[in-house]
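>>> below: sequence and its predicted model.
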Amino acid sequence: MQNNLVNWYWKIDVNSEQLVLCLSSDIHFPTLFCRQQVSSLTSPQCAFTTEDAWLYSAFRDLLGLTNLNQEAQFTLAINATAACNYLTPCATKSWFFETLSKDKKTFECGDIVETQSLTLGYYLVLDSDPLTSTIILLSQKQQVDSNRVFNQGQVLKVHNDRLEKKSNIELLTL
């Protein structure tokens, strides 16, 4: 369903090969995702749908409870929306993180979770099933091993036993 209240649309930029959200004829917001990661754009230019608007608003409201600045909230909400609706599925990368629990855990879209590797990282759950969750990094960065750092906006899929739900998100230092 198309949202007729705004004329935003998604497209793949021909020069950068990135998924871009076009807010107006002269304001284009590049996401963190390249053409190879995008699976479900049905044409060169796809409308920002009502579902996109609903997800964006839900993520923006949730991120408004954190200590992230307005620009980071907007950026993460747009990237989370794009990841939920347009990215190809990704393989799990659980080996980067410590097991936090032996209990079976389930998560919902919008949960804020923590992971532990060399440093602590806070993520937003985008999608979940009984075994795994797709998450996007809210922290500025997370050092996962001596050679690798994940940056804010990184999308991963991990096993649920690597995640711990956080309830007081306004107290987290992102």
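Structure's in. What do you need?
>>> only C-alpha atoms from now on, for both contacts and neighbour counts.
OK.
>>> any residues touching the lengthiest helix in the chain, and which ones?
Using DSSP state H, we find that the single longest helix of the chain is helix 70-86. Contacts to helix 70-86, defined as Cα atoms under 8 Å, 6 or more residues apart in numbering, come from residues 31-32, 38-41, 52, 55-57, 59-60, 63-64, 126-127, 136, 138, 153, 155.
>>> before we go on, here's another structure to hold up against the first:
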Amino acid sequence: MLKPSDKWNWYFDEQKACLMLDLGEEMIFQTNLCRKLLVNCAFSSNEFTVDDASAFQTYSEKIRCLDINEYRQAELTLYCVAANRFHKPVQPKSWFFDAQPSAHEPEEGDMVFLSNQYSEGVFIVLEPGETSSLCIYVGQDAFLLNGSKTLHFGQPIKVMHDRMASANHLFVLAPIAMVG
């Protein structure tokens, strides 16, 4: 399993036009965050900080319960850490999702369920706010937002809480007692 290191460095790759993470040993991770989604500090070299490592641990633990292989878990965890640190503040895009009967007040790392007439899926909460949160889509299949726009695995979107339903209960591992 991938373990955070203080030798990792974030940088913006002009040729690929996205944020990268140098993991050392000639390994580079390409995030899905393009120029228009990044805060200004992302365009200079940035160390992988203690806060990044803490976020990595938080998301890694939450993502471990998903039915995806270890490599996809590591990829999703790094997408979460990158978005948590470098995604610029944006307005919610809640019109893509159906309203829920009662608003959910998520915490960082919560799994939430979002749906619309085209798709339904699970998202992980990165930055919970008062009325909306930045989330990342954790599904393997594309999430159709409308007839022409889609979200793919690991892509972020900000959504109002009145569109979210808790999905944490779907990922709780219950202890099993073996009796003989």
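Yes, it's here. This is a predicted model, so every value here is computed, not measured.
>>> from the contacts of helix 70-86 of structure 1, which ones fall inside helices?
Counting by DSSP H, those contribute D52, L55, Y56, S57, F59, R60, L63 to helices.
>>> can you list those residues in CSV and add distance to C22 of structure 1?
Listed next are these as CSV, based on distance: Cα to Cα, whole Å:
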residue, distance to C22 of structure 1
D52, 13
L55, 17
Y56, 14
S57, 17
F59, 19
R60, 18
L63, 22
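>>> strands of structure 2, start to end?
Remark: strands assigned in structure 2 by DSSP state E are 9-13, 18-24, 27-34, 46-47, 111-115, 120-128, 132-137, 143-144, 150-151, 156-160, 165-166.
>>> distance from the last one to the middle of the chain?
Shown here is strand 165-166 of structure 2, whose average C-alpha point lies 16 Å from the average C-alpha point of the whole chain (Cα atoms, centre = their mean, to the nearest Å).
>>> average gap between that strand and structure 1?
Mean deviation of strand 165-166 of structure 2 relative to structure 1 after superposition (mean Cα distance after the TM-score superposition for structure 1): 0.4 Å.
>>> and that strand, what does it pack onto?
Applying 3 or more Cα pairs under 8 Å, 6 or more residues apart in numbering; DSSP states H and E, we find strand 165-166 of structure 2 packed against strand 111-115.
>>> which helices and strands does the strand it packs on pack with?
strand 120-128, strand 165-166.
>>> looking at those strands, which is buried most?
Highest mean neighbour count of these: strand 120-128, a mean of 22 (counted as mean count of other Cα atoms under 10 Å).
>>> mean deviation of that strand from structure 1?
After superposition onto structure 1, strand 120-128 of structure 2 sits on average 0.7 Å from its aligned residues (mean Cα distance after the TM-score superposition for structure 1).
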